[in-house]
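**Q** Sequence first, predicted model second:
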Amino acid sequence: MDAGTPVRVHAVHDAAGARRVVAVIETIWAGGAGIDANTIVALAHSGNYVVIAEHDGADVGAGLGFFGPPGNATLHSHIVGATERGAGRVIKHHQRAWCAERGVGSITWTFDPLVARNAWFNLSVLGARPVEYLVDHYGEMRDEINAGQPSDRILLTWPVAPAPDPPAPPDPELVIEIPADIEALRRTDPDAARAWRLRTRERFVAAFAAGLSATGFVRPAGGRGGAYTFAHQESR
């Protein structure tokens, strides 16, 4: 991405903008992500977060979020996707600023814990923290990225006002490794990918049940794959 022409994020208000959001989503998740332009228009019109990201006149990302229970002051970021490197980070920080302007205290979203680059971005770059492991959260998914595999997810929370001095993470009590490239493995060896899911699911569920908190994500020197670190909350 050319530093001289930054990604710009714009709110979506109408059907034309909603169709652009759908087009971006369908580009990233071939087969779509189960949301149509009509629903996007309704969400935008009712005051939720719907944006398109542009770079040099091309749509390079989209974001969609909606509010949680009344009085909870939480935005649930359902979809953030980018077709260009760096655009996703721009959308997330735009989302945070948008929430700050509206007095929203935190943002939540789910992600696939076996996708290493997303784990690194969410935990180590943004500083979001896992709060729950969700087994087969979305049920059967038909897009080309997720089809044929259990849709386990981790729920994250991200404070809108970041702590000025984040506490140092405690020494890990548990490490859960994930594969170098689960998406490639799903294409080449779906049975092995499913085995990774079931094996790590058991460990994640046990960790959360034991009161452990995910304190970070570490990557090897080559930058592929990685591992989650866990420790008890009281040791923070």
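**A** It's in.
**Q** drop to CA atoms for contacts and neighbour counts, all remaining ones
**A** OK.
**Q** In contact with the residue sitting nearest the centre point of the chain, which residues?
**A** When Cα atoms, centre = their mean is applied to the chain, the residue found nearest the centroid is residue 111 (4.4 Å). Counting by Cα atoms under 8 Å, 6 or more residues apart in numbering, residue 111 touches 118-119, 153-156.
**Q** correct me, but residue 103 touches residue 72?
**A** No: between residue 103 and residue 72 no contact is recorded; they are 11.0 Å apart, counting by Cα atoms under 8 Å.
**Q** okay, among the contacts of residue 111, which ones form the most distant pair?
**A** Maximum pairwise distance among these (Cα to Cα): 12.8 Å, between 118 and 155.
**Q** Tell me which of the two has more neighbours.
**A** residue 155 (17 against 14; other Cα atoms under 10 Å).
**Q** For the more buried one, which three-state class applies?
**A** strand (DSSP: H, G, I helix; E, B strand; the rest coil).
**Q** Chain neighbours aside, what residue packs nearest to it?
**A** Closest residue to residue 155 apart from its sequence neighbours, by Cα to Cα, 6 or more residues apart in numbering: residue 110 at 4.4 Å.
**Q** ok, the one you found - how many residues close by?
**A** 20.
**Q** what's near enough to touch it?
**A** By Cα under 8 Å, 6+ apart, residue 110 lies in contact with 78, 153-156.
**Q** so it, which of the three states?
**A** With three-state DSSP as the basis, residue 110 sits in strand.
**Q** which residues in this structure form helices?
**A** 15-28, 37-45, 87-101, 116-119, 182-188, 190-209 (DSSP state H).
**Q** Would you mind listing the buried residues in the second one?
**A** Within helix 37-45, the residues that count as buried by 16 or more other Cα atoms under 10 Å are 37, 40-41, 43-44.
**Q** quick one, that helix and helix 15-28 angle?
**A** Relative orientation of helix 37-45 versus helix 15-28 (axes from the mean of the first three to the mean of the last three Cα atoms, to 10 degrees): 120 degrees.
**Q** can you check the last one too?
**A** Going by the same axes, to 10 degrees, helix 190-209 is angled at 110 degrees with respect to helix 15-28.
**Q** next one: helix 190-209 to chain centre, how far?
**A** Relative to its chain's centre, helix 190-209 lies at 19 Å (Cα atoms, centre = their mean, to the nearest Å).
**Q** Against that first model, consider the following:
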Amino acid sequence: MIAIRELHEIADLEEVLALFGAIWQFKPGGEPISVELMRAFAHAGNYVSGAYDGDKLVGASVGFRGGDSTLHSHVTGATTGRGIGFELKMHQRRWALDRGLERISWTYDPLVRRNAHFNLAKLGARPREYLPGFYGVMQDAINQGDEADRVLAVWDLSAPHVEAAARREPYRRELPPGTAVALADEGGRPAPGATDAETVLVAVPADIEGLRGLDPGTAKAWRHAVRDMLGGMLAEGRKVTGFHDKTYYIVEKA
């Protein structure tokens, strides 16, 4: 049984930082947050929580209040395979709703398929903005020098499809007739296609993290192709409405 609780004490926050370090293997000075900042966040009434399996910390999340009734989730990490990330997000959602907040936002790498599927299909969040090079060039073990493009995801906590997701009913957007593939995966490389349909699909690679180490050139090609295609469409005012077949962003004209 996983138990989630808010954290305030230095010893607990040191465990959180150690867990994040084990997940991302940051270089010294590259940590996304410090114990002192987590302590200040918690003391000021922001969100700092840990997920425990017995006495063992297996997940944690840190967020701060932003403008416009929003909680911004700065960093969340968990050991894999047990639904801990989902439980953390559900706890975060209840915490925000209890305080009168309407939405939670966070950033994620648009090239990581499992994160896109989790955020869009399992939680019902929606990409709102494409942020090229948001964190500069990252040097942790997972990102390996890649340009840190991010998508800003916004989770409208009381939307019907989000409430359904909280009941563990994943969101599945049916594709309308005439849907086109704007960016395909052909032999592991990005291949541009048609963009003029009302609904288009934008693929992301099967394993961008592996590509960064094995084929940096192809990883860079994917980064720029998705930046141009998905980022360009969001800048034009198109909306991402789902993630299809654990592979494609669904993008619709407004």
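**A** Perfect, I can see it now. What you see is a predicted model; the values in this text were computed from it and never measured.
**Q** Can you turn the buried part of the contacts of residue 110 of structure 1 into a ChimeraX selection?
**A** Per 16+ other Cα under 10 Å, the buried members of these correspond to this ChimeraX selection:
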select :153,154,155,156
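**Q** And the contacts of residue 110 of structure 1, which is closest to residue 210 of structure 1?
**A** Of all those, residue 154 has the smallest distance to residue 210 of structure 1: 16.1 Å, by Cα to Cα.
**Q** The closest one maps to what in structure 2?
**A** Residue 154 of structure 1 maps onto residue 151 of structure 2 when the alignment is built from TM-score structural alignment.
**Q** same check, this time on residue 110 of structure 1
**A** Residue pairing (TM-score structural alignment): residue 110 of structure 1 is matched to residue 107 of structure 2.
**Q** And residue 78 of structure 1, by the same measure?
**A** Residue 78 of structure 1 maps onto residue 74 in structure 2, by TM-score structural alignment.
**Q** and residue 183 of structure 1, what does it touch?
**A** Counting by Cα under 8 Å, 6+ apart, residue 183 of structure 1 touches 115, 145.
**Q** Identify the residue of structure 2 aligned to it.
**A** The alignment partner of residue 183 of structure 1 in structure 2, by TM-score structural alignment, is residue 209.
**Q** Also residue 9 of structure 1?
**A** Mapped onto structure 2 by TM-score structural alignment, residue 9 of structure 1 lines up with residue 4.
**Q** which residue packs closest to its match, ignoring adjacent ones?
**A** Leaving aside its chain neighbours, residue 4 of structure 2 sits nearest to residue 51 (4.3 Å; criterion: Cα to Cα, 6+ apart).
**Q** so the match of residue 154 of structure 1 touches residue 134, yeah?
**A** No: using Cα under 8 Å, residue 151 of structure 2 is not in contact with residue 134, being 9.0 Å away.
**Q** Residues that sit against both of those two, list them.
**A** Common neighbours of residue 151 of structure 2 and residue 134 (criterion: Cα under 8 Å, 6+ apart): none identified.
**Q** if we can go back for a sec, against residue 38 of structure 1, how distant is the residue nearest to the centre of structure 1?
**A** 25 Å (Cα to Cα, to the nearest Å).
**Q** now residue 203 of structure 1
**A** Distance, residue 203 of structure 1 to residue 38 of structure 1, by Cα to Cα: 40 Å.
**Q** now the strands: where do they sit in the stretch 101-250 of structure 2?
**A** Listed in chain order, the strands found in the stretch 101-250 of structure 2 under DSSP state E, counting those that start in this stretch are 103-108, 126-131, 150-156, 180-186, 189-192, 199-203, 239-244, 248-252.
**Q** re the thing from before, could I get the contacts of residue 111 of structure 1 in a markdown table, plus columns for distance to residue 170 of structure 1?
**A** Shown next, in a markdown table, are these (distance: Cα to Cα, whole Å):
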| residue | distance to residue 170 of structure 1 |
| --- | --- |
| 118 | 22 |
| 119 | 19 |
| 153 | 24 |
| 154 | 21 |
| 155 | 21 |
| 156 | 19 |
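**Q** residues in contact with the aligned partner of residue 136 of structure 1 in structure 2?
**A** Alignment note: residue 136 of structure 1 maps to residue 133 in structure 2; criterion TM-score structural alignment. Residue 133 of structure 2 is in contact with 147-150, counting by Cα under 8 Å, 6+ apart.
**Q** Spatially, which two of those are the most separated?
**A** By the measure Cα to Cα, 147 and 150 form the most distant pair in the contacts of residue 133 of structure 2, at 9.3 Å.
**Q** intersection of neighbour lists for these two?
**A** Both residue 147 of structure 2 and residue 150 are contacted by 132-133, under the criterion Cα under 8 Å, 6+ apart.
**Q** mind checking what residue 50 of structure 1 lines up with in structure 2?
**A** For residue 50 of structure 1, the aligned residue in structure 2 is residue 48 (criterion: TM-score structural alignment).
**Q** mind listing what the nearest residue to its match once chain neighbours are set aside touches?
**A** Distance criterion Cα to Cα, 6+ apart; nearest residue to residue 48 of structure 2, sequence neighbours excluded, is residue 62 at 4.5 Å. Residue 62 of structure 2 is in contact with 38, 47-49, 73-76, counting by Cα under 8 Å, 6+ apart.
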